[in-house]
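Participant: need coordinates for the below:
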Amino acid sequence: MSQTNSATHPTGKEQKQRKALYQLLGKLPDRNRPIAVKVISREETDEIIIEKLLLDLNGLELVPAYFTKPKTATDKIPVVLFNHSHFGQYQVGKNEFVKGRKEMQSPPYAVALARAGYAGLCIDSWGFGERSGRPEIDIFKEMLWKGQAMWGMMVYDHLRALDYLHTRPDIDTKRIATMGMSMGSTMAWWLAALDERIKVTVDLNCLTDFQTLLAEKGLDRHGIYYYVPDLLNHFTTSDINALIVPRPHFGLAGSQDPLTPLKGLEIIDANLKKAYAAKGAPEAWQLKIYNVGHLETPEMRQDIMAFLKKWL
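Facilitator: As a prediction, this is how the structure comes out:
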């Protein structure tokens, strides 16, 4: 595991920014409410252990999850909090993690991570997987009426999933990464910005500059869940991602992906290069653009696993 040269102790300004960002997420449940967990099933293969869990994270709706780890693991091991994607496929949810999907490479990340010596956790977000009984738009509208932002409620659940990982005796809590594709990519950089317990961040195909998306009239490219009231009056995409500095962060994007306009990627890259250099950790930020659309290629998978191996 590599380390950055710069200390990661937050400044008062950074702490205030994190608090302000969190407050934009609407009326959220108590951040410190007790978490309960029920193990629904436990499956073993030749190389992986898969636990299906039911987590009480928010006090409103139980959250199904998969926790995985290498079958050979004995000591505390590093873990990746994996955030599933959207693709308008509401039934998939956390199954993406253990079963994969056509837009991503094989094997599924649960297996790939286990083979590399990592544990993994993936929850069903609001409206997905076993929580997909109601349409996304209905959830969004009801939450809006209640002063909640759907994205805020999603982020809250994932932060509580991070809290849950800290209760497990088999996890090395000093070696936690987060990653995801598409909606899961956005979740990864939001989580890392808000919580310094995440040491490594990988975002695949959704590092979108908000202002560029507006300028290109591309608001319909992202789902309704994505939009947070009042956000642009306080933060740019670069501002949020700067809260991850100097922790290692790898962004991957497709040059033909309409969800991440190239002009916006250039803006974010320039800003984060300056921010990481200022903290003495220029090597900890990497943006790589591939000649593809909104999908994961074999090269992307190889680069992601190499980044995790280097930094986690």
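Participant: from here on, just use CA atoms for contacts and neighbour counts.
Facilitator: OK.
Participant: now the strands for the stretch 151-300 of the chain?
Facilitator: Secondary structure of the stretch 151-300 of the chain (DSSP state E, counting those that start in this stretch): strands located at 171-181, 200-204, 249-254, 285-290.
Participant: from Phe82, how far out is the nearest residue to Tyr109 once chain neighbours are set aside?
Facilitator: In this structure, Tyr109 finds its nearest non-sequential neighbour in Phe97, 5.5 Å apart by CA to CA, 6 or more residues apart in numbering. When distance is defined by CA to CA, to the nearest Å, Phe97 is 7 Å away from Phe82.
Participant: what sits in contact with each of these two?
Facilitator: Cys122 (CA atoms under 8 Å, 6 or more residues apart in numbering).
Participant: now do the contacts for the residue nearest the centre of the chain.
Facilitator: For the chain, the residue nearest the mean C-alpha position is Ala188 (2.2 Å; CA atoms, centre = their mean). Shown in contact with Ala188 (CA under 8 Å, 6+ apart): Asn83, Thr178, Met179, Gly180, Thr201, Val202, Asp203.
Participant: can you show me the helices along the stretch 201-312 of the chain?
Facilitator: In the stretch 201-312 of the chain, helices defined by DSSP state H, counting those that start in this stretch lie at 210-215, 237-242, 262-278, 298-311, listed in chain order.
Participant: this one next, for a side-by-side:
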Amino acid sequence: MRRSLLSVDRQPVRWTRAGSAAGESRAKSRRPQHRPLERLHRMPHMVQEYFVEQAHRFERSRLERLAKLSTKADAEAYVQGVRKKIREAFGPFPERTPLNPRVTRVVERDQYRIENLVFESRPGFFVTANLYVPQGRPFPAPGVVGTCGHSRNGKAAEPYQSFAQALARLGYVVLIYDPIGQGERLQYPDENLKSRVGVGVREHLYAGNQQLLVGEFFGSWRAWDGIRALDYLLTRDEVDPKRIGVTGNSGGGTMTTWLCGVEQRWSMAAPSCFVTSFVRNLENELPADIEQCPPKALALGLDHEDFLAALAPKPVILLAKEKDYFDVRGTEAAYQRLKRLYRLLGAEDHIALFVGPTYHGYSKENREAMYRWFNRATGASQAETEPPLVIEKDETLWCAPRGQVCQLRSRSVFSFTR
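Facilitator: Predicted structure coming up:
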């Protein structure tokens, strides 16, 4: 119990000459046990409690500002304000350079085709992606950018190729891409094309921690990949630029949320299993990946919901889970505040919340809630449920030789950082 960690043995110790066996024995018997650890642990949660208190202070200030909003003009000014703050947190993005896209394989299926392709989000920095194009549908069709969570195999993970395939079967053109350090984009591959440091979070931390030393934010790099994915999607004649959505789960929910804040071309969004609040995450001592902590976000008065507010009044649905480690209480509170903001903007029916009954993940229930929401916004389909799916093998979705961009001599994050 914590009380035992705070107790300190204050009995004096009488040290004797080292040559006295009896004295040495008595000294050992009186010597306090684990005293170094006790001294370190007298205030075991001091740093944690300090940061929680600071987060609460920033949150109180932000909630006070929100409470003062009473008119449509107030709400519009708030939206403009958070957009400006988000740009400050994420910093300037690089210059747009040629995408140089190339399709490396086409996979034909019954109701759609998959184009395996590579594009450059930065010069020589390759992004691997699958473009799902529906067959026998009128064009231009609505488009969706799919962002992935921390899956080892990135875009090929079952829940992620599931939503991409299902949307294609419902009439959407979907571009889903591998995150840095996942799928075909390992930054630290060994001779067997396996990660030297561990896929996903560890690859992100290795690259992101190095970037901190030179004033870069890994989350901005991740977001820029998403922006360039949208740039590519909008080059396709099959896509209606006025009907463009973004969705993802977990780490992909993070990216969906951040992308709502930094990019205004979206017409709808569905982040899953991420949106709660910084305070809830700190109180719960929830580990976070480096891209989930935007610089100065708290000091700027930003929270998760503000990145979605930046897209207001466009249609947004928050997807959560009852048993997720991203605290659903924070999700519900964020939804209520967003609902009030949307009400002031005259678009209360453009914000929604769906809470699935199970644990963390882009489960079928949450995917179906996303389909219904996007269908409502676009009119692409009347379907209420997920169509039958055929899950592809990872190799079928590979865009690069042997499934790694290093085989294409892609530059690494480190090559830019150093």
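Participant: between the contacts of Ala188 of structure 1, identify the one with the most neighbours.
Facilitator: Thr201 (31 neighbours; other CA atoms under 10 Å).
Participant: just give the nearest non-adjacent residue to that one, would you?
Facilitator: Using CA to CA, 6+ apart, the nearest residue to Thr201 of structure 1 is His249, at 4.7 Å.
Participant: ok, now Asn205 of structure 1?
Facilitator: Using CA to CA, 6+ apart, the nearest residue to Asn205 of structure 1 is Ala253, at 4.6 Å.
Participant: in contact with the aligned residue in structure 2 for that neighbour, which residues?
Facilitator: Matched to structure 2 by TM-score structural alignment, Ala253 of structure 1 sits across from Ala320. When contacts are counted by CA under 8 Å, 6+ apart, Ala320 of structure 2 touches Ser272, Cys273, Phe274, Val275, Val328, Thr331, Leu353, Phe354, Val355, Gly356, Asn366.
Participant: against Phe326 of structure 2, how distant is Ala320 of structure 2?
Facilitator: For Ala320 of structure 2, the distance to Phe326 of structure 2 - CA to CA - is 8 Å.
Participant: returning to what we had before: quick one, which of the contacts of Ala320 of structure 2 are buried?
Facilitator: Taking 16 or more other CA atoms under 10 Å as the criterion, what is buried in the contacts of Ala320 of structure 2 is Ser272, Cys273, Phe274, Val275, Val328, Thr331, Leu353, Phe354, Val355, Gly356, Asn366.
Participant: returning to what we had before: what do Ala320 and Phe326 of structure 2 both touch?
Facilitator: Cys273, Phe274, Val275.
Participant: counterpart of the first one in structure 1?
Facilitator: Under the alignment (TM-score structural alignment), Cys273 of structure 2 maps onto Asn205 of structure 1.
Participant: right, and its match touches Gly254 too?
Facilitator: Yes: using CA atoms under 8 Å, Asn205 of structure 1 is in contact with Gly254, at 6.6 Å.
Participant: identify the contacts common to those two.
Facilitator: Thr260, His294, Leu295.
Participant: so which of those residues wins on neighbours?
Facilitator: Thr260 (25 neighbours).
Participant: look up how far Gln256 of structure 1 lies from whatever residue of structure 1 lines up with Asn366 of structure 2.
Facilitator: Under the alignment by TM-score structural alignment, Asn366 of structure 2 pairs with Met300 in structure 1. Met300 of structure 1 sits 15 Å away from Gln256 of structure 1, going by CA to CA.
Participant: tell me which of the helices of the stretch 201-312 of structure 1 lies nearest to Ala7 of structure 1.
Facilitator: helix 262-278 (12.0 Å; CA to CA).
Participant: pick out the most distant pair among the contacts of Ala188 of structure 1.
Facilitator: Farthest pair in those, by CA to CA: Asn83 and Thr201, 11.4 Å.
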